[in-house]
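**Student:** Just need the structure, nothing else, for what follows:
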Amino acid sequence: MTPSHLTDRPIRPLTVDDLAHCTDLSVDRGWHREDHKWALLLTAGTGYGIDAPDGRGLAAACTVTRYGTAPDLAAIGMVLVAERYARQGLGRHLMTQVCDGILKGIPLTLHATPYGRPLYEQLGFTAVGHAEMLRGTFRPEPGIDTSRVRPAVAADLPQIVRLDHEVHGTDRTHLLARLPAFSRRLLVSEDRSGALTGYAAAWPNTDSDVIGPLIAAETETAKALVTALAAGTDRPLRTDIDVRHEDLLSWLTACGLEPIAGNTVMTRSLPALPGIWSRRFAPLTVAA
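**Tutor:** Just a heads-up that it's a prediction; the model follows:
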């Protein structure tokens, strides 16, 4: 089949019924299967894919998570093309149709790998930041005060939503409502009056527990949330930290996590991500 015929194939919405095909596509490109994350992205957002002409699952796929009522913002993630169809223009075709067709007029964001960044720049995305992925066995540092950190309860959800809206600058209720079931642990921090100063989750991935989101009033609160989350697991930890949080990055490295990769944060039709970056330490996932 020629490349032109590949790009003539229709793009269709994906559902949870496509979960196995999505995870197969991840494995095909050398990623982990990540069923848990894919299931969240296909329910909190929408997947888009192109069926493989040979009948073997998906030739390409991506996910879109919309935020706000208009929506104000949409995040693109999990952009994948099967190895046997790579370098034939299929990824560009999928992204062009999604960005300029399905999401036309909506401000966009994504985390780009070094491999994907040139394509996204050609599609009008610009770099606005960088995130460092770290992974390792966490060794707690003495003296971190976790006394103001506790497990989240159902009554905390309205406060979490309000805090998240303030920090991210958009409404993410549909994602946060799924966070208690998605996470292995969900913690909040509070001040002496009982007002929330941050929240964080740890969720299970194939070979680690991922810390994200990590939202905190300042770095010491972020450290307390990470320390408390780490105490609840014996698995390696992984997280993606905004590189502007140099103190937290240095502390995590001292606690045993090592940088393993980096992603460029990019936006289109938006000069920067909305909200308050200084309180946004790590996303739930770089795909949303």
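**Student:** okay, CA-based contacts and neighbour counts for the rest of this
**Tutor:** Noted.
**Student:** Any idea how many residues pack against the closest residue to residue 131 other than its chain neighbours?
**Tutor:** Leaving aside its chain neighbours, residue 131 sits nearest to residue 242 (4.4 Å; criterion: Cα to Cα, 6 or more residues apart in numbering). Other residues near residue 242 come to 24 when the count uses other Cα atoms under 10 Å.
**Student:** which residues of the stretch 51-200 of the chain fall in strands?
**Tutor:** 58-67, 73-81, 108-112, 126-136, 149-151, 185-190, 196-204 (DSSP state E, counting those that start in this stretch).
**Student:** can you put those strands in CSV and add distance to residue 7 and mean neighbour count?
**Tutor:** Below are those laid out as CSV (distance: least, Cα to Cα, whole Å; neighbours: other Cα atoms under 10 Å):
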stretch, distance to residue 7, mean neighbour count
strand 58-67, 11, 25
strand 73-81, 12, 22
strand 108-112, 22, 25
strand 126-136, 25, 19
strand 149-151, 48, 18
strand 185-190, 43, 22
strand 196-204, 36, 25
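**Student:** Tell me which of the ones you listed sits nearest to residue 249.
**Tutor:** Residue 249 lies closest, by Cα to Cα, to one member of these: strand 126-136, at 8.4 Å.
**Student:** So which residues make contact with the closest one?
**Tutor:** 120, 236-243, 256-268, 271-273 (Cα atoms under 8 Å, 6 or more residues apart in numbering).
**Student:** Can you list the neighbours in contact with stretch 53-65?
**Tutor:** Contacts for stretch 53-65 (Cα under 8 Å, 6+ apart): 6, 21-22, 24-25, 41-42, 44-52, 74-82, 85, 90-91, 94, 287-288.
**Student:** To compare with the earlier structure, here is another sequence to fold:
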Amino acid sequence: MPLSQLPLDRLPIRRLGPDDLLACADLSENRGWPREEHKWGLLLAAGVGHGIDDPSGKGLLAVCVVTSYGPELAAIGMVLVAERYARQGVGRRLMRHVLAEAGDTPLSLYATSNGQPLYEELGFTEVARAEMLKGSFTAAEPAPERSVRPATAEDVLQVLRLDHEIFGADRTHLITRLPAFADQLRVAEQDGEITGFAALWPNMETHVIGPVIARDTGTAQALIASLAAATDRPLRTDIDTGHSALVTWLKANGLEQITTNAVMIRSRPELPGDGNRRFAPLTVAAG
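**Tutor:** Got it, this is the predicted structure:
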């Protein structure tokens, strides 16, 4: 039977690859999101995209990306359904497909208020909230003094060890892509030991700060201030609301809340790693 004659619940779900980048960006635009082609490139390279082709031949009908961090965790992001197929069960079907493929692997995601009821129905539980902040950084309230410098190739092993310890799972396939993906990658150090790192990467008219991994709030502030000084673009970042001191400092420096999202997880009681030192994700789409 031709695809155009199949009901929505029988349309095939396929793996996506780099050749699907523009179709994914088109679907983002269709739902009123930025195209974010640079981010899509990273997600499709480091993760696994799942998509349903529109039987009318108009690109993708639905898409999501799963970024795996081994048996401890995988993150679901960019769950999108074309406007013309919204509220017809397509998103639920795609999510059930992803859950079946994941098996016993715990899954995490950042949920909007619109998407949260579906994720709760599928067994996800809210474990935290994240605040999306955006604005031009003013540096009105200085960061504490820390030693911050551009990362070098010699820092890679230390950065990977620190990230694994704090994130709680192996992100080597993402972190090693940061030097090419980000415009700036900086580390904080004390007595020759790396105590944190953060990246600044381009996304449409903004620069996104993430990930931010740091020993303490002061180190996170120093990393962010150093990155902010390297760009004239508005900044965007997503901070766990548990880091209230950092959120307050960012707002004092010109950033404003855009929205909040629920951090949700399935098949384990909480996220792995150390949330006290994990300040911002690389992107909410990758957990």
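**Student:** Need the TM-score between these chains.
**Tutor:** With the length set by TM-score structural alignment, normalised by the length of the second structure, the two chains reach a TM-score of 0.97; 284 aligned residues with a Cα RMSD of 1.4 Å.
**Student:** picking up where we left off before, quick one, which of the contacts of strand 126-136 of the first structure are buried?
**Tutor:** Buried by 16 or more other Cα atoms under 10 Å: 120, 236-243, 256-259, 262-268, 272-273, out of the contacts of strand 126-136 of the first structure.
**Student:** quick one: which of those sit in strands?
**Tutor:** Judged by DSSP state E, those include 237-242, 258-259, 262-268 as members of strands.
**Student:** now, among these, which is nearest to residue 107 of the first structure?
**Tutor:** residue 268 (5.8 Å).
**Student:** Counterpart of that closest one over in the second structure?
**Tutor:** Residue correspondence to the second structure (TM-score structural alignment): residue 268 of the first structure is matched to residue 266.
**Student:** Identify the residues contacting that match.
**Tutor:** Counting by Cα under 8 Å, 6+ apart, residue 266 of the second structure has contacts 106, 107, 108, 123, 124, 125.
**Student:** Excluding residues flanking it in the chain, which one is nearest it?
**Tutor:** residue 124 (4.5 Å).
**Student:** One more: residue 134 of the first structure?
**Tutor:** Counting by Cα to Cα, 6+ apart, the residue nearest residue 134 of the first structure is residue 259, at 4.3 Å.
**Student:** what residue of the second structure takes the place of the one you found?
**Tutor:** In the second structure, residue 259 of the first structure lands on residue 257 (TM-score structural alignment).
**Student:** separation between its match and residue 73 of the second structure?
**Tutor:** Per Cα to Cα, to the nearest Å, residue 257 of the second structure is found 28 Å from residue 73 of the second structure.
**Student:** contacting residues for residue 142 of the second structure?
**Tutor:** Per Cα under 8 Å, 6+ apart, neighbours of residue 142 of the second structure: residue 225.
**Student:** Try it again at 10 Å.
**Tutor:** Residue 142 of the second structure makes contact with 221, 222, 225, 249, 252, 253, according to Cα atoms under 10 Å, 6 or more residues apart in numbering.
**Student:** ok, back up a step: look up how far residue 285 of the second structure lies from the match of residue 259 of the first structure.
**Tutor:** Taken as Cα to Cα, the span from residue 257 of the second structure to residue 285 of the second structure is 19 Å.
**Student:** ditto for residue 92 of the second structure
**Tutor:** Counting by Cα to Cα, the gap from residue 92 of the second structure to residue 285 of the second structure is 18 Å.
**Student:** how far does stretch 202-212 of the first structure stretch from start to finish?
**Tutor:** Start-to-end, stretch 202-212 of the first structure (Cα to Cα) is 6 Å.
**Student:** Just the buried positions in that stretch, please.
**Tutor:** 202, 203, 204, 205, 208, 209, 210, 211, 212.
**Student:** Dump those into JSON lines; add distance to residue 176 of the first structure as well.
**Tutor:** Listed next are those as JSON lines, based on distance: Cα to Cα, whole Å:
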{"residue": "202", "distance to residue 176 of the first structure": "13"}
{"residue": "203", "distance to residue 176 of the first structure": "13"}
{"residue": "204", "distance to residue 176 of the first structure": "16"}
{"residue": "205", "distance to residue 176 of the first structure": "18"}
{"residue": "208", "distance to residue 176 of the first structure": "21"}
{"residue": "209", "distance to residue 176 of the first structure": "18"}
{"residue": "210", "distance to residue 176 of the first structure": "16"}
{"residue": "211", "distance to residue 176 of the first structure": "15"}
{"residue": "212", "distance to residue 176 of the first structure": "12"}
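**Student:** of the residues you listed, closest to residue 174 of the first structure?
**Tutor:** Of these, the one sitting nearest to residue 174 of the first structure (Cα to Cα) turns out to be residue 212, at 16.2 Å.
**Student:** how much space between the aligned partner of that closest one in the second structure and residue 132 of the second structure?
**Tutor:** The alignment partner of residue 212 of the first structure in the second structure, by TM-score structural alignment, is residue 210. Residue 210 of the second structure sits 12 Å away from residue 132 of the second structure, going by Cα to Cα.
**Student:** residues shared between the contacts of those two?
**Tutor:** 236, 237, 238, 239, 280, 284.
**Student:** Looking at those residues, spot the one nearest residue 69 of the second structure.
**Tutor:** Closest to residue 69 of the second structure, out of all of these and judged by Cα to Cα, is residue 284, at 14.5 Å.
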